[in-house]
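[1] okay, predicted coordinates and the sequence, questions at the end:
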Amino acid sequence: MTVNPFAQPSTLPYELPPFDHISEDHFRPAFRDGMAHHEQELDAIATNPEPPTWENTIEALERSGAELRRVSAVFFNLLGTDATEELEAIAADIAPQLAAHTDKLYLNEQLYGRITAVTPPDDPESRRLHDHILRQFRRHGAALDAEDKQRLTQLNERLSVLAEQFTHNLREETTRLAVAFERDELQGLDEGHIASAAEDAQALGKTGYVIPLGLPTVQEEQVALELPASRARLYEASLQRGRGANGQVLVEITQLRAQRAELLGYATHADYVIAEETAATTDAVRTMLFDLSPAAATNARNELKLLVEAAETAGDAEADGAGAGASAVTVTDADRPFWESKVRERDYALDEAELSHYFPLRQVLVDGVFYAAHLLYGITIIPRTDLTGYAADVDVWEVLDEDGAGIGLFLTDYYARPSKRGGAWMSTFVDQSELLGTQPVVVNVLNITKPADGSQPLLSLDTVTTLFHEFGHALHGLLSKVRYPSFSGTNVPRDYVEFPSQINENWAVDPTVLRHYARHADTQEPIPDTLVNAIHASRQFGQGFATSEYLAAAVIDLAWHSLSAAEAQNLTADDIDAFEQQALAAAGLEVTPRYRSTYFAHVFGGGYAAGYYSYLWAEVLDADGFAWFTEQGAAGPDAEAARMRAAGQRFRDVILSRGAADDYAAAFTALRGRDKDITPLLTRRGLRGALP
């Protein structure tokens, strides 16, 4: 085996990992060495005979663990995007070791004593960092006695194993449950999608055509599939994920999280998590969710009536055996996306199949996503064909500032493959830090079906919005300008991290940006005004269901993590369905959640436990924040380039560049000139009057 590539910083531009020289054999020794070297660094800080100072304690702590950061960044990115049996075996072995290593850091009494004794420099970022580190040590058990510290370590190790097991089970079942179809069952899908389904079948060793499952409950293909039976098969497969393998896993995770929260002095895991979020209290989150749920549920029921009417008119629905005088047509959750598209076409002249022809992937990315970022923030994004990513379809781009100076690298990994987990996300390989002298290397990941003929995929408006959303996260990482790595980019609370990404979604349909990138894939004709008007006219339609399915998932997440240790103790996998139904009934919600518990990777396999509410919490900031852009004349049909650039620079300076270095509420107030207002969100989602 060659010299371990993680032992030293990469010599490639911006310390891009040398993917061509990294093999699976490198990871185990790199983790072993990385943890050992980090422990040596921590021991040197803790036992330093010199009096504790900012430089020899806090900044030394911020500098420590570089080798471990490098291997972790590459390994966990690959685990999500190119998982193999060996990588999953390494993850299962390394997860409890990393948990134990983290506990050694936070439970080190000598180190904690030195941190407590340090007086920070008299500047806001340093004082904020000192408070942050002290709080993190206390929240990780630094003040516990020896017996409780041992119990905490046991809980953390077991939880790390369970989270990895949940994710592994979900990946396996998502692959296993991919739905096989005959050609005539795929009526409604375009030829490119059908050809991709044939390729997916071959990749999975199956005959015919296979549609892989996406992460949410509702699958993208339900919009186009014309046969109710095909829609139902796809939807039912989605609902089955994790029901066997993950039931007891998620119950044990819930129980152990509740026990850990109690050990650390909190009533529930939700209280433990939300204490560090901008929401501050579980009651504040519950109030928001429960206040919005009745209006969203009412809107969803009203929307369903329109869908049933459309299905009755078309005569293409299944009878449900209703009694005399009742409707003989049922529009199920499997059918809802299909009939929503028909109502949009009927009532708003929005043909979603036609619309997708104006959204070829590369065109949307370069002439839309990158163009908007240039108008707003002055940055230019150019391909770096001399640099390689970790997979064949991963492109590397360089991000340049207005003066031509390099900012960082941006990797794009947009195509689905069997080895990739579902969903869309942003991650980093290198974080920006003035202390470390590092510039960001950021990746965006989606799961777009790759056309078999090599053409550019045509995107739905939802996928276009996701592309802008994830690039909003990327901007948060790329435009970071802080001293300390702990505060870099997206290292912020969950209910704030979605603010920049959701702000960036708005530019997908802003007229100035939309008309620049939306050109027909075949003719290059610009998108007609009729379609642009239809997009804007139809934006509130479907929000009742969309909001309800999101709220349902957030309510279930909060319910699981609002259990005390005693309440969680007697739960079993057999209780999951009833538990979900009780939680939804309490909120007045009647829809299937965006994620059922057994495939809710955000909260049982990822970092959103008791935090899935954060998307809506951040959307309050987003809706109000984008209203600010409009007030500056930087959005809308009459937006001028100079106004967009000035407003974008202000947003960059106050929000994007500051990461966690500034108080979040103060930063928003500095941008908006006042505290946040929920009214723009209610207007956007058609929920005016929802709050008392």
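    That came in fine, so what should we check first? As the structure is a prediction and not an experimental result, all values here were calculated from the model. Numbering: from 1, shown residues only.

[2] going forward, measure contacts between C-alpha atoms and count neighbours the same way
    Noted.

[3] using the three-state scheme, assign residue 396.
    strand (DSSP: H, G, I helix; E, B strand; the rest coil).

[4] ends of stretch 399-411, what's the gap?
    Stretch 399-411 has an end-to-end distance of 10 Å (CA to CA, to the nearest Å).

[5] how many residues are close by residue 659?
    26 (other CA atoms under 10 Å).

[6] that one against residue 488, yeah?
    Yes - using CA atoms under 8 Å, residue 659 is in contact with residue 488, at 5.3 Å.

[7] now do the shared contacts for these two.
    Common contacts of residue 659 and residue 488, defined by CA atoms under 8 Å, 6 or more residues apart in numbering, comprise 480-482.

[8] what's the helix or strand for the closest residue in space to residue 587 that isn't next to it in sequence?
    Nearest residue to residue 587 in three dimensions, chain neighbours excluded: residue 290, at 5.4 Å (CA to CA, 6 or more residues apart in numbering). Secondary structure from DSSP states H and E places residue 290 in helix 282-314.

[9] got the buried residues for that helix?
    Within helix 282-314, the residues scored as buried using 16 or more other CA atoms under 10 Å are 282, 285-286, 289-290, 292-301, 303-304, 307-312.

[10] stretch 162-176 too?
    So, applying 16+ other CA under 10 Å, buried residues of stretch 162-176: 162-175.

[11] before we go on, here's another structure to hold up against the first:
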Amino acid sequence: MYDVAEPSTLPFQLPPFPQIRTDDLEPAFLAAMAEHQAQVRAIADNVQEPTLANTIVELERAGTRLVRVSSTFFNLTGTCSTEALRAVEARVVPALTAHYDRIRLDPALFARIDAIARAEAAAPTLTGEDAQLLRRYHLDFVLAGAGLDEQGRRRLAELNEQLSTLTTRFGQNLLQATEAAVVVVDDVAELDGLSPDAIAAAAAAAADRGLTGKYVISLVLPTGQPLLKVLRNRDVRRRLFEASVHRAEGGEHDNRPLVLQIATLRARRAQLLGFATHADATVADQTVGSLAAMDEFLGRLVGPAVANARAEAELLAAAAAADGVDKLAPWDWAYYSERIYTERYQVDTAALRPYFELERVLTDGVFAAARGLFGIELVPRTDLVGYHPEVRIWEVRDAHGEPIGLFLGDYFAREGKRGGAWMSSFVDQNELMGTPPVIVNVLNIPHPAAGEPALLTLDELRTLFHEFGHALHGLLSRVRYPRFSGTNVPRDFVEYPSQVNEMWIFWPEVMAGYARHVHTGEPLAAAVVDSIRAAQLWGEGFATVEYLAATLLDQAWHRLGPDDVVPDVVEFERAALAAAGIDLALVPPRYRSTYFQHIFDGGYSAGYYSYIWSEVLDADTVDMITENGGLTRANGDHLRATLLSVGGSVPALDAFRALRGRDARIEPLLRRRGLDRTG
């Protein structure tokens, strides 16, 4: 039996994945929680006067074994889920929630933290990261309910345990519902429009399910399915669209009851903590500051976005009518949008895929941009083994050749892997424990046929750069305390650095390196690149509306009071979007409630607005970098010193001001999305 809680002897403390068995995980959790509880008890019972060193820094040191088990376990449940792992998860998550509640709701422990905060407020002595650590710990405990009386603490712990159980079940339901909701096609003629490699992949997916001779189209997490752009058969498009929007909306894996329960319990918890709604509780710890500020910001976007989407719809309806389609349907939008995009801008996105081969994009695009900015190199470590045969590992070295961490890439879709794309960590950088970072990027690119290269769509290309932006935030972290490492920043700030990294996709010297034909090596023609740039505003009406619809749906669920009754999830969605003025039948939300994993089994509840809120900072920063020469070490060093290396060790907007020299302005975002004009 391998003890998952023990420090790994592998380079950078990479977990020894071949030695880890499912049966090892639950005992490791239980032992690590017991040890952590004993460590915290000793801190709380310390008779010495509370100080930063003997209380808060000791809390930072405590629980390292539990962190080690948790990071390994939750990375595995997200990428290699099995029935056995899901059973362990169902038992462990509530236990883990109760464990952390015992810590955060410990009155003796909070009394020590509160005493330090009061003393510091009366006579400040702390500076820099130490001062920020005290502020964060005190706020964390207050928002966790540490100031409640005994009855309130007990009730809060009950609510948290219930929520952990329900959100875990939501995620497991969604995974299984998505795997079950594939579209099976009998005749290859119905796949007209798909590339040969996509058809081969669909045949392979069918064979994997025992459906030899048929074809299977699997679903990605968002509403919009990539193949809707190219499938010529309208009925197959309809089937694919409906499979997507009705996931987990009935049957064995119905998430509708869970949505209602989660929203109600979150409202009750917020009220217990002294907030009107869960959304109010969430923004108390975010850079947006208040719901009023959020509403004012979103209000500036909805009207122009809807107007742009309606203008796009008129063009699409005319194109569809030319094909004899009397009424444009939601499953037609992507197909006719792609046609107009191709005809108007002379860009065939399907024809672009041979120029975006995964290996070359990684090496000569994503990694090359990071090298140009930060001087880092990613060197393959074929001697190290990942958690799945498809996982690849690189050692990250600085400009002097010194190793600074490990990067893992897990790029292909498979059963047992949740949808979407994300960055996570196995080990967080921090000087207190002396640990360098071990960071992972996870995507869900469809498998190419055996022996064929993996070719990316434009969306997948963007996702690759985006997620590596998150990875850089973790890899370049240089903080003392684990609490501040890498992406441990406010939720509405965390997407900002990753979105900035998307700017290199079309940067000439970067694109010249990676955008080459997979077979001939010929670079993508300059005229095509110019057309892609010229076309960047096409479809922004749809893209902004589908995103804002999901954002406003998130807010609607999380602005409910504990006594509000929602009889029907689907009707609630419709009414919420109508009230927000964004109920376009042709443009469904990016995520509907039953598969909105970000908010019902993720960290974005009442916080999905953060992507576009962060984009204000991103667009302003891209302007600054562009104005100052683009891909230069000077820009990279400035970005690294003021933003990426500091993690959460300084207030988030202070980090932005240090980078930009002023507060953010919204105008660059409005220009980027075409919201400074309509039509």
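    Cool, the structure landed. Here the structure is a predicted model, which is why all the values come from computation and not from measurement.

[12] what's the TM between chain one and chain two?
    Once superposed, the chains reach a TM-score of 0.96 (TM-score structural alignment, normalised by the length of structure 2), with 664 aligned residues with a CA RMSD of 1.2 Å.

[13] most neighbours, which of the shared contacts of residue 659 and residue 488 of structure 1?
    residue 480 (28 neighbours).

[14] map that residue onto structure 2.
    Counting by TM-score structural alignment, residue 480 of structure 1 lines up with residue 477 in structure 2.

[15] repeat that for residue 530 of structure 1.
    In structure 2, residue 530 of structure 1 lands on residue 527 (TM-score structural alignment).

[16] what's the answer for residue 186 of structure 1, then?
    By TM-score structural alignment, residue 186 of structure 1 lines up with residue 191.

[17] try residue 156 of structure 1
    Match for residue 156 of structure 1 (TM-score structural alignment): residue 160.

[18] distance of the closest residue in space to that match that isn't next to it in sequence relative to residue 31 of structure 2?
    Closest residue in space to residue 160 of structure 2, ignoring its immediate chain neighbours: residue 97 at 6.7 Å, by CA to CA, 6+ apart. According to CA to CA, residue 97 of structure 2 stands 15 Å off from residue 31 of structure 2.

[19] do residue 503 of structure 2 as well
    According to CA to CA, residue 503 of structure 2 stands 46 Å off from residue 31 of structure 2.

[20] quick one: which of these two has more around it?
    Using other CA under 10 Å as the criterion, residue 503 of structure 2 and residue 31 rank with residue 503 on top: 19 against 15.

[21] so what does that one match up with in structure 1?
    Alignment note (TM-score structural alignment): residue 503 of structure 2 maps to residue 506 of structure 1.

[22] what about the residue nearest to its match when sequence neighbours are not counted, how many residues nearby?
    What sits nearest to residue 506 of structure 1 in space, not counting adjacent residues and going by CA to CA, 6+ apart, is residue 626, at 7.5 Å. For residue 626 of structure 1, the tally of surrounding residues (other CA under 10 Å) stands at 22.

[23] which helix or strand contains residue 626 of structure 1?
    helix 614-631.

[24] against which helices or strands is that helix packed?
    Packing partners of helix 614-631 of structure 1 (3 or more CA pairs under 8 Å, 6 or more residues apart in numbering; DSSP states H and E): helix 494-505, helix 664-672, helix 679-684.

[25] tell me the most buried of those helices?
    helix 494-505 (a mean of 25; mean count of other CA atoms under 10 Å).

[26] that one vs structure 2, average distance?
    Compared with structure 2 after the fit, helix 494-505 of structure 1 shows a mean deviation of 0.4 Å (mean CA distance after the TM-score superposition for structure 1).

[27] which is the next helix or strand following that helix?
    For helix 494-505 of structure 1, the following helix or strand on the C-terminal side (DSSP H and E) is helix 511-517.

[28] okay, now the residue nearest to residue 160 of structure 2: neighbour count?
    Counted with other CA under 10 Å, residue 97 of structure 2 comes out at 18.

[29] strands along structure 2, start to end?
    Counting by DSSP state E, structure 2 has strands at residues 183-185, 215-217, 377-380, 392-397, 403-412, 422-427, 438-445.

[30] residue in structure 2 matching the residue nearest to residue 506 of structure 1?
    Aligned partner of residue 626 of structure 1 by TM-score structural alignment: residue 622.

[31] give the contact list for the residue nearest to the spatial centre of structure 2.
    The residue lying closest to the centre of structure 2 (CA atoms, centre = their mean) is residue 422, at 4.7 Å. Applying CA under 8 Å, 6+ apart, we find residue 422 of structure 2 in contact with 441-443, 467.

[32] let's go with 6 Å and repeat that
    Contacts for residue 422 of structure 2 were tallied using CA atoms under 6 Å, 6 or more residues apart in numbering; they are 441-442.

[33] separation between the residue mapped onto it from structure 1 and residue 226 of structure 1?
    Matched by TM-score structural alignment, residue 422 of structure 2 corresponds to residue 425 in structure 1. Noted for residue 425 of structure 1: a distance of 30 Å to residue 226 of structure 1, by CA to CA.

[34] could you give the number of residues near the nearest residue to residue 200 of structure 2 once chain neighbours are set aside?
    Excluding its sequence neighbours, the residue lying closest to residue 200 of structure 2 (CA to CA, 6+ apart) is residue 449, at 5.5 Å. Other residues near residue 449 of structure 2 come to 18 when the count uses other CA under 10 Å.
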